[in-house]
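Peer 1: Sequence first, then the predicted structure, then my questions.
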Amino acid sequence: MKDKFSHINKNNQPKMVNVGGKKVTKRNAVAKATMFLGEEIISLFNNKELVTKKGPVFQTAIIAGIQAVKKTSELIPMCHPLLINGVNVDIKIIDEVHIEILCDVSIEGKTGVEMEALTGANIAALTVYDMCKAISQKMVIKEVKLIEKTGGKSDIKNG
């Protein structure tokens, strides 16, 4: 089982995977965060946006998600710094109490961008929480998951 962990060397110490021998391929990952905001907060949105004293909630969260993608290697020790081709963060209200955040990251590189997509979705959700906490602190980041990965050794589709 220990052999399956790519970030542990033969002496059972942490290591960063050497991707030098890998081929550059197009890679993509999409992560989704589902968040409970509650009716109190959702009812305040007008035209799919809520403007607070801190600024527009979704627009600010989108920018935070994009920044998080670019800084993933600074936050997660074994992630490689990457030259990201593109990031798209989309936030939408999915019912009277929930929102959904999708973070789609693409690259042409030697390693995947799953961690970047997951980090972007998480930070966007945390930003929504931060911007709305004056209204209610009953919000819950319910689930963050990888829903799609293409390129590299295998493709994944978790829907």
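Peer 2: Done, it's in. What you see is a predicted model, and the numbers here were worked out from it, not measured in a lab.
Peer 1: going forward, measure contacts and count neighbours with C-alpha atoms only.
Peer 2: Will do.
Peer 1: just the helices in this protein please.
Peer 2: Assigned by DSSP state H, the chain shows helices spanning 39-42, 57-70, 72-75, 114-132.
Peer 1: How far does the first one sit from its chain's centre?
Peer 2: By that I understand helix 39-42. Put simply, helix 39-42 sits 24 Å off its chain's centre (Cα atoms, centre = their mean, to the nearest Å).
Peer 1: same deal with stretch 127-143?
Peer 2: With Cα atoms, centre = their mean, you get 17 Å for stretch 127-143.
Peer 1: Endpoint to endpoint, it covers what distance?
Peer 2: 15 Å (Cα to Cα, to the nearest Å).
Peer 1: related to what we said a few turns ago, and among the helices of the chain, the most buried is which?
Peer 2: helix 114-132 (a mean of 25; mean count of other Cα atoms under 10 Å).
Peer 1: and Asp95, which of the helices of the chain is closest to it?
Peer 2: When the helices of the chain are compared by Cα to Cα, helix 39-42 sits nearest Asp95, at 8.7 Å.
Peer 1: Below is an additional structure, to be compared with the one above:
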Amino acid sequence: MSDFTHINKDGKVTMVDVGDKAITKRKAVARTIVVLPQPVLAQLANGDIQTKKGGVFQTAIIAGIMAAKKTSELIPLCHPLSLDSCNITILLNEKQQLEIDCTATITGKTGVEMEALTGASIAALTVYDMCKALSQDIVIKETRLMQKTGGKTDVGKA
């Protein structure tokens, strides 16, 4: 009927049955790019932006990890997963844009792409929320899967 994994033979929405899949070590890395306007960049010191609410990047890292752990509560057909690890890094690249990377790993029957994508996305939204008082010209530019390993197909560099 369809190549979509979340559509059954009758054309109805379904959660993918992973019961017969092999347990493997799986990893996914997602990246979100955030463009910060000059008034926000001017506040960057010692690797973070300090606000009355606290350190922006440190708060974004915590928010992203929390979101990755709750992905199945946010995206209806995702399996609830017990992550082995979730790590978020935030750095300013050569274009003066933030690169927010979320790396999620699991030993299980299904991948962690959605967890990595969710973690990077929510970290970016947290940066926006904490910096919007300085400027609302912040742009969350793109979120994409950079790497996926351990399942049926690998994506990106191992």
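Peer 2: Right, received. Where do you want to start? Keep in mind the model is a prediction, meaning the values are calculated, not measured.
Peer 1: could the helices of structure 1 be laid out in JSON lines, adding distance to Lys10 of structure 1?
Peer 2: Formatted as JSON lines, the helices of structure 1 follow (distance: least, Cα to Cα, whole Å):
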{"stretch": "helix 39-42", "distance to Lys10 of structure 1": "51"}
{"stretch": "helix 57-70", "distance to Lys10 of structure 1": "31"}
{"stretch": "helix 72-75", "distance to Lys10 of structure 1": "24"}
{"stretch": "helix 114-132", "distance to Lys10 of structure 1": "24"}
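Peer 1: Ok, which of these comes nearest Asn28 of structure 1?
Peer 2: helix 114-132 (7.8 Å).
Peer 1: what about that closest one, how far off from structure 2?
Peer 2: In the superposition with structure 2, the aligned residues lie an average of 0.2 Å away from helix 114-132 of structure 1, counting by mean Cα distance after the TM-score superposition for structure 1.
Peer 1: That helix to helix 57-70, inter-axis angle?
Peer 2: With axes from the mean of the first three to the mean of the last three Cα atoms, to 10 degrees as the basis, helix 114-132 of structure 1 and helix 57-70 are set at 150 degrees to each other.
Peer 1: elements contacting helix 114-132 of structure 1?
Peer 2: strand 25-36, helix 57-70, helix 72-75, strand 98-109, strand 140-150 (3 or more Cα pairs under 8 Å, 6 or more residues apart in numbering; DSSP states H and E).
Peer 1: got TSV for those, with distance to Asn122 of structure 1 too?
Peer 2: What follows is those, written out as TSV (distance: least, Cα to Cα, whole Å):
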stretch	distance to Asn122 of structure 1
strand 25-36	7
helix 57-70	8
helix 72-75	11
strand 98-109	9
strand 140-150	7
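Peer 1: closest to Ser6 of structure 1 out of the helices of structure 1?
Peer 2: helix 114-132 (14.9 Å).
Peer 1: what angle do the closest one and strand 98-109 make?
Peer 2: Going by the same axes, to 10 degrees, helix 114-132 of structure 1 makes 150 degrees with strand 98-109.
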